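Enquirer: all I have is the shape, not the residue letters:
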């Protein structure tokens, strides 16, 4: 067995703690990304050992394929309807538990699934906790038609918000445009800092051609932060009940 890096130990610890929130009979959203992969493996073992009956919806084809390869059944969100809990990772989270997500290009499905859940729990290692969002690039999913016009409109909007001069790059894979599970493109905004994430999110989604952006505002109820020693700490939005 390959020895885990300190970062992976932290991710696995957060995943293990998150899986302990799962109860028999739950309708569960499965996130996407490296930490979510640890969670899916932990969950599959939990289901097998305890015989849990769950209804699971995945936020990406990659997550669905992993879960099914481990013996779990994955259904569509439309078949399940509303979810009790979604467990996912994050690329950044701030003290209010606002998030940047989309490093794995699944932000659209991730936001739909999180919005269709009673609770969203995020797992992360300590490097993802920041005072101000924006050091990680902000992914924006856009339709391929007229995407360069959409990019220009985003650039103009950023100028109006005093965020001008930041690079906007089309995400690629093997020198070709990366396609999301919905067949769209991803534009990555290198903003450095986002002082008003809710305002920026609304402005981005008002632009024709933008499908969704990677700012998750007010969706996360609990963040479980793993440490390299295997311990975890829990973070909640200010004023939230434990």
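Expert: Structure's in. What do you need? The model shown is predicted, which means the values in this text are computed figures rather than measured ones.

Enquirer: every contact and neighbour count from this point should use C-alpha atoms.
Expert: OK.

Enquirer: wait, what's in contact with the closest residue to residue 117 other than its chain neighbours?
Expert: The spatially closest residue to residue 117, leaving aside those adjacent along the chain, is residue 83, at 4.4 Å (C-alpha to C-alpha, 6 or more residues apart in numbering). The contact partners of residue 83, by C-alpha atoms under 8 Å, 6 or more residues apart in numbering, come to 26, 27, 28, 29, 113, 116, 117, 118.

Enquirer: out of those, who has the most neighbours?
Expert: Counting neighbours by other C-alpha atoms under 10 Å, residue 29 leads these with 27 neighbours.

Enquirer: ok, residue 152 - how many residues close by?
Expert: Neighbours of residue 152 using other C-alpha under 10 Å come to 12.

Enquirer: could you look up the SS state of it?
Expert: With DSSP: H, G, I helix; E, B strand; the rest coil as the basis, residue 152 sits in helix.

Enquirer: I'd like the distance between it and residue 167.
Expert: 12 Å (C-alpha to C-alpha, to the nearest Å).

Enquirer: which residues are in contact with both of those two?
Expert: Joint contacts of residue 152 and residue 167 (C-alpha under 8 Å, 6+ apart) do not exist.

Enquirer: any idea which helix or strand comes after the top helix by length along the chain?
Expert: Scanning the chain for the longest helix, with DSSP state H as the assignment, gives helix 34-50. Note on helix 34-50: by DSSP states H and E, the next helix or strand toward the C-terminus is strand 55-58.

Enquirer: tell me what that following strand is packed against?
Expert: strand 27-30, strand 74-75, helix 77-80 (3 or more C-alpha pairs under 8 Å, 6 or more residues apart in numbering; DSSP states H and E).

Enquirer: try it against this one:
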């Protein structure tokens, strides 16, 4: 019987423990795949010294396991950062932010000496953009940022839609900002695209991770965990 998507996520979450050295300070991302990684951290015979977390949800899960969580301002670097992604291309460029934590995820990724991305095979794509691109924005800039995407960024245009919470109000990030999800993009040059979107006034962070791309991807497949190094 084929493995379920959650079983594939559990496999890669556990596999990422091989990149964690006991006694070090590591970065921990956000999402359903990372939840399996956090559970595996709690089962390590020799614990890590501490973690820097990219979301309030992950912070709560880590502390529930007795793992100390530090503020990013209190560390100079991290040994490794482990996080999932919504899309990963053949070069290790990513789209992230489906869970709304893209800004903090990018900050933590920039502190790490190695970024290990953990995903199931459904997230591997030839070109980024099928997944709606999250863009965290200052609320007063929502309309102008939508117009910029409609007009095209580096030759590719998209429909930017305000993300809503379950009660129909605008989704609010841990940073107190809103998210636009941009549909219909084809991101052929992720590095240039990330830089161009970040230059739009009112954009806090774009969910393209090209400057902070993955160094290693652990891909959960029906045949087991495939390791891709970039």
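Expert: Happy to help now that I have it. Nothing here was measured: the structure is a model prediction, and the numbers come from that model.

Enquirer: related to what we said a few turns ago, Serialize the contacts of residue 83 of structure 1 to JSON lines and add fields for distance to residue 10 of structure 1.
Expert: Output for the contacts of residue 83 of structure 1, formatted as JSON lines (distance: C-alpha to C-alpha, whole Å):
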{"residue": "26", "distance to residue 10 of structure 1": "26"}
{"residue": "27", "distance to residue 10 of structure 1": "26"}
{"residue": "28", "distance to residue 10 of structure 1": "23"}
{"residue": "29", "distance to residue 10 of structure 1": "21"}
{"residue": "113", "distance to residue 10 of structure 1": "25"}
{"residue": "116", "distance to residue 10 of structure 1": "28"}
{"residue": "117", "distance to residue 10 of structure 1": "25"}
{"residue": "118", "distance to residue 10 of structure 1": "26"}
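
Enquirer: give me the number of residues near residue 127 of structure 1?
Expert: Residue 127 of structure 1 - counted by other C-alpha under 10 Å - has 14 other residues nearby.

Enquirer: what do we get in structure 2 for it?
Expert: By TM-score structural alignment, residue 127 of structure 1 lines up with residue 122 in structure 2.

Enquirer: hang on, that match in a helix?
Expert: Yes: with three-state DSSP as the criterion, residue 122 of structure 2 is part of a helix.

Enquirer: trace residue 234 of structure 1 over to structure 2, please.
Expert: Match for residue 234 of structure 1 (TM-score structural alignment): residue 227.

Enquirer: quick one, helices of structure 2?
Expert: Taking DSSP H as the criterion, structure 2 carries its helices at 5-15, 32-42, 56-64, 102-111, 142-151, 190-198.

Enquirer: which stretch of structure 1 lines up against the last one?
Expert: Counting by TM-score structural alignment, helix 190-198 of structure 2 falls onto residues 197-205 of structure 1.

Enquirer: buried residues in that stretch?
Expert: 197, 200, 201, 204, 205 (16 or more other C-alpha atoms under 10 Å).

Enquirer: how many residues are close by residue 12 of structure 2?
Expert: What residue 12 of structure 2 shows, counting by other C-alpha under 10 Å, is a neighbour count of 28.

Enquirer: quick one: contacts for the aligned partner of residue 111 of structure 2 in structure 1?
Expert: In structure 1, the residue matched to residue 111 of structure 2 (TM-score structural alignment) is residue 116. When contacts are counted by C-alpha under 8 Å, 6+ apart, residue 116 of structure 1 touches 81, 82, 83.

Enquirer: hmm, back to that, any idea how far the residue nearest to residue 117 of structure 1 is from residue 8 of structure 1?
Expert: Counting by C-alpha to C-alpha, the gap from residue 83 of structure 1 to residue 8 of structure 1 is 28 Å.

Enquirer: pick out the residue nearest the middle of structure 1.
Expert: Centroid-nearest residue in structure 1: residue 101, 4.1 Å away (criterion: C-alpha atoms, centre = their mean).

Enquirer: and the counterpart of that one in structure 2, what does it touch?
Expert: Here residue 101 of structure 1 is matched to residue 96 in structure 2, going by TM-score structural alignment. Counting by C-alpha under 8 Å, 6+ apart, residue 96 of structure 2 makes contact with 84, 85, 86, 87, 102, 133, 134, 207, 208, 209.

Enquirer: how far away is residue 96 of structure 2 from residue 136 of structure 2?
Expert: The value you get for residue 96 of structure 2 to residue 136 of structure 2, if C-alpha to C-alpha is used, is 11 Å.

Enquirer: follow-up on the earlier one: just the closest of the contacts of residue 116 of structure 1 to residue 33 of structure 1, please.
Expert: residue 83 (19.8 Å; C-alpha to C-alpha).

Enquirer: under the alignment, what does the closest one map to in structure 2?
Expert: For residue 83 of structure 1, the residue aligned by TM-score structural alignment is residue 78.

Enquirer: residue 9 of structure 1 now?
Expert: For residue 9 of structure 1, the residue aligned by TM-score structural alignment is residue 7.

Enquirer: what does residue 41 of structure 1 give?
Expert: Using TM-score structural alignment, residue 41 of structure 1 lines up with residue 39 in structure 2.

Enquirer: that match: neighbour count?
Expert: Residue 39 of structure 2 has 16 nearby residues by other C-alpha under 10 Å.

Enquirer: alright, calling it a day.
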